[in-house]
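1. Let me see the structure of the following:
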Amino acid sequence: MIKIALVSFGKIARDQHLPALRNNPDYQLLAIASRNASLDGVAHYKTLEELLEAMPELDAVSLCAPPSVRYEQARLALSRGKHVFLEKPPGATLSEVEALTKQAKTAGVTLFASWHSRYAQGVAPAKAWLAERTIKAVQINWKEDVRVWHPGQAWIWEPGGMGVFDPAINALSIVTHILPKPFFLKEAALQVPSNCQMPIRAQLAFDSDGVPIQADLDFLQTGPQTWDIHVDTDAGRLTLSKGGSQLYINGQLEQEGPDEEYPGLYVRFAELIRSGQSDVDVAPLQHVADAFMYGRRELVEPFEDQ
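-> Coordinates of the predicted model:
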């Protein structure tokens, strides 16, 4: 069994990582490292440093803290010979992720940059279907309510928090996975609240060998949430809906199933550890970085959390 610890124990760790680990016989959860949260029956430490000192037998860590602090945590764990699972996005900057990739290779341990949306039920069959079609256009509509998903989380509006790109990078992780050809940013508009550092809405235009790819991103959608990707092809329209959990071909539901994104991630992590490999795909983060570098910023009304 892979002896593992969770570092940071907030909502994503409780709701997704914990049940995925408990239901996978490849893992034994040894400890939690968190300043403010613990779990009955599991050893608890305030910091990763304390954890690593107390448990040399540990094989791996899953880092669930915000990306602004993830590099130092990953660097420390890798230096102690631990395999590292990185929540998305894998780092606050591309340079950080590159440095960690080199460190993991030198240390001979696994580094896994996880993209959970790629493990949604409809994504693999969508990739296979598109591989045999000619793609004509792509439309991404990723709209959710930040007050529902990140209530009171001020870090998301600070540098490194990514704002609307925190959820939208999930869409980019899917599109970079299912499209057979690479694509590049041509134009972007970022709407930034006057009291924030990160955008609350964005519109992106990409190109892939003449194929237009449009993205409409919104962090202020109320009511039903929208996580849809439409791909027009020579054989009709493919739609991934509800974050990739539903696959439609020409309006007909072809694939749907339970949420197995994080269980899929941990299966992959175990495979990588046993094969002595790493998996660090930075393509989704590259597109976000391009948007910040190349996008036109527009100041909009201040954001109030309540």
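2. Please make it C-alpha for all contacts and neighbour counts, starting now.
-> OK.
3. Nearest the geometric middle of the chain, what residue?
-> Lys88 (3.2 Å; C-alpha atoms, centre = their mean).
4. which SS state does it fall under?
-> At Lys88 the chain is in coil, as set by DSSP: H, G, I helix; E, B strand; the rest coil.
5. do the same with the one 10 residues further on
-> Following three-state DSSP, the label given to Glu98 is helix.
6. What about it, how many residues nearby?
-> The local packing of Glu98 (other C-alpha atoms under 10 Å) involves 13 other residues.
7. who touches the helix or strand in which Glu53 is found?
-> Glu53 is part of helix 48-54 when elements are defined by DSSP states H and E. Outside helix 48-54, the residues that touch it by C-alpha atoms under 8 Å, 6 or more residues apart in numbering are 7, 31, 33-34, 44-45, 58, 73, 76-77, 80.
8. Could you also give me the structure for this next sequence, so I can compare it with the first?
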Amino acid sequence: MTSAIKLAIVGVGKIVYDQHVPAIAARADDFSLVATASRHHTIDHIPGFTSIEAMLAAHPDIDAVSLCMPPQYRYAAARQALAAGKHVLLEKPPGATLSEVADLAAFAAEKGVTLFASWHSRHAPGVQPAKAHLAAHVPTAVQVRWKEDVRQWHPHQDWIWQVGGLGVFDPGINALSILTEILPSAMFLTQATLSFPENRDAPIAADLHFQDAADIKVHAEFDWRPTAQQGWDIIVTTVGGELRLTDGGARLWINGAGQALAQEAEYLSLYRRFAALIRAGQSDVDVAPLRHVADAFMLGRRKAVAAFYD
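-> Below is the predicted model:
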């Protein structure tokens, strides 16, 4: 495929307006946005439909689909797109369950099309330099602090508090996607406490403890309640000093010295990767971050906290 890939977006919301549309426009040699499907929103000057079925029927020439609806509703749409022979990008998290994603991966392989489980935070400018540094400097301990005000970042989004919406793991999974990319050995959960507001079905905070086969400890704190001290930080102690990723991977410090990094372009890099996968006839379906979330719900102690009202 040498011409621009005809792309559609399913599930138009804030992340699509803020990230997907500008990234697609910037990669015009790779993608041409030709349609959208969403119950409530459209994109100016792009044909819009209220269902993926109507969109695919009207535009059989679509080559690929980016699925950006909440994870609870993604499986059915992904299955329809794959069945129609379309390449599929899954916004994070790739599904509501690990079993769903495994089924989609097998179906994509059967249909001979690309499935891309995208993790945008892995494309932050500090992530690959951090990975290279940790490959040469053995970690001895890791501390993660991922704290933000849910009212600022997810105002009035009821789906995120419902079963399958992940609650605080919606941002927290971004930290897990970075950890599983930069750490030189696999980690596994040993204990967890999940704080559920008494009127919600998803956690507002999580305290997680991991270790790896070498007994290196990883402690992660996710919290949606801060209104002033927000931060997205990963601090790694190594045999050669300290590595600090801040601002969700946008900035990197090694032994107190700020590192020169490329300009932030997470979604631009995602779409570059998606185009490369399509043209190579490959898929990329890494579920390691989602597996850690599933382990937390399996192993975590549930703690009731005060009701949350948006």
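9. And the TM-score between these chains?
-> Comparison of the two superposed chains (TM-score structural alignment, normalised by the length of the first structure) gives a TM-score of 0.98, and 305 aligned residues with a C-alpha RMSD of 0.7 Å.
10. picking that back up, buried sites along the helix holding Glu53 of the first structure?
-> By neighbour count with 16 or more other C-alpha atoms under 10 Å, helix 48-54 of the first structure contains the buried residues 48, 51-52.
11. same deal with stretch 33-46 of the first structure?
-> For stretch 33-46 of the first structure, the neighbour count (16+ other C-alpha under 10 Å) marks 33-34, 38, 44-46 as buried.
12. picking up where we left off before, show me which of the contacts of helix 48-54 of the first structure is closest to Met293 of the first structure.
-> Met293 of the first structure lies nearest to Gln73 out of the contacts of helix 48-54 of the first structure, by C-alpha to C-alpha, at 26.6 Å.
13. what's the mean deviation for the helix holding Glu53 of the first structure versus the second structure?
-> For helix 48-54 of the first structure, the mean deviation from the second structure after alignment is 0.5 Å (mean C-alpha distance after the TM-score superposition for the first structure).
14. One more: stretch 262-275 of the first structure?
-> Here the mean offset of stretch 262-275 of the first structure against the second structure after fitting is 0.3 Å, by mean C-alpha distance after the TM-score superposition for the first structure.
15. Save the buried residues of helix 48-54 of the first structure as CSV, and put in distance to Pro199 of the first structure too.
-> Shown next, in CSV, are the buried residues of helix 48-54 of the first structure (distance: C-alpha to C-alpha, whole Å):
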residue, distance to Pro199 of the first structure
Leu48, 31
Leu51, 36
Leu52, 37
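16. which bit of the second structure covers the helix holding Glu53 of the first structure?
-> Counting by TM-score structural alignment, helix 48-54 of the first structure lines up with residues 52-58 of the second structure.
17. Can you give the distance of the matching stretch from its chain's centre?
-> What separates the centre of stretch 52-58 of the second structure from the centre of its chain is 26 Å, taken as C-alpha atoms, centre = their mean, to the nearest Å.
18. report the longest strand in the second structure, please.
-> Identified as the longest strand of the second structure according to DSSP state E is strand 187-197.
19. superposed on the first structure, where does that strand end up, distance-wise?
-> Strand 187-197 of the second structure, aligned to the first structure and superposed, deviates on average by 0.5 Å (mean C-alpha distance after the TM-score superposition for the first structure).
20. Which residues in that strand does the neighbour count mark as buried?
-> For strand 187-197 of the second structure, using 16+ other C-alpha under 10 Å, the buried residues are 187, 189-197.
21. Identify, from these, the entry nearest to Leu270 of the second structure.
-> Nearest to Leu270 of the second structure out of those is Met187 (C-alpha to C-alpha; 24.9 Å).
22. mind checking what that closest one lines up with in the first structure?
-> So Met187 of the second structure corresponds to Phe183, using TM-score structural alignment.
23. so what's the closest residue to its match other than its chain neighbours up against?
-> Spatial nearest neighbour of Phe183 of the first structure, excluding adjacent residues (C-alpha to C-alpha, 6 or more residues apart in numbering): Ser208 at 4.3 Å. By C-alpha under 8 Å, 6+ apart, the residues touching Ser208 of the first structure are 181-184.
24. if I look at Val282 of the first structure, how far off is Pro19 of the first structure?
-> Between Val282 of the first structure and Pro19 of the first structure the computed distance is 26 Å (C-alpha to C-alpha, to the nearest Å).
25. Who has more neighbours out of the two?
-> Each of Val282 of the first structure and Pro19 has its neighbours counted (other C-alpha under 10 Å); Val282 has more, 18 against 13.
26. That one matches what in the second structure?
-> In the second structure, the residue matched to Val282 of the first structure (TM-score structural alignment) is Val287.
27. same question, Lys242 of the first structure
-> Correspondence of Lys242 of the first structure to the second structure, assessed by TM-score structural alignment: Asp247.
28. do you know how far the alignment partner in the first structure of Ala124 of the second structure is from Leu272 of the first structure?
-> When the first structure is aligned by TM-score structural alignment, Ala124 of the second structure is paired with Ala120. Distance from Ala120 of the first structure to Leu272 of the first structure, counting by C-alpha to C-alpha: 20 Å.
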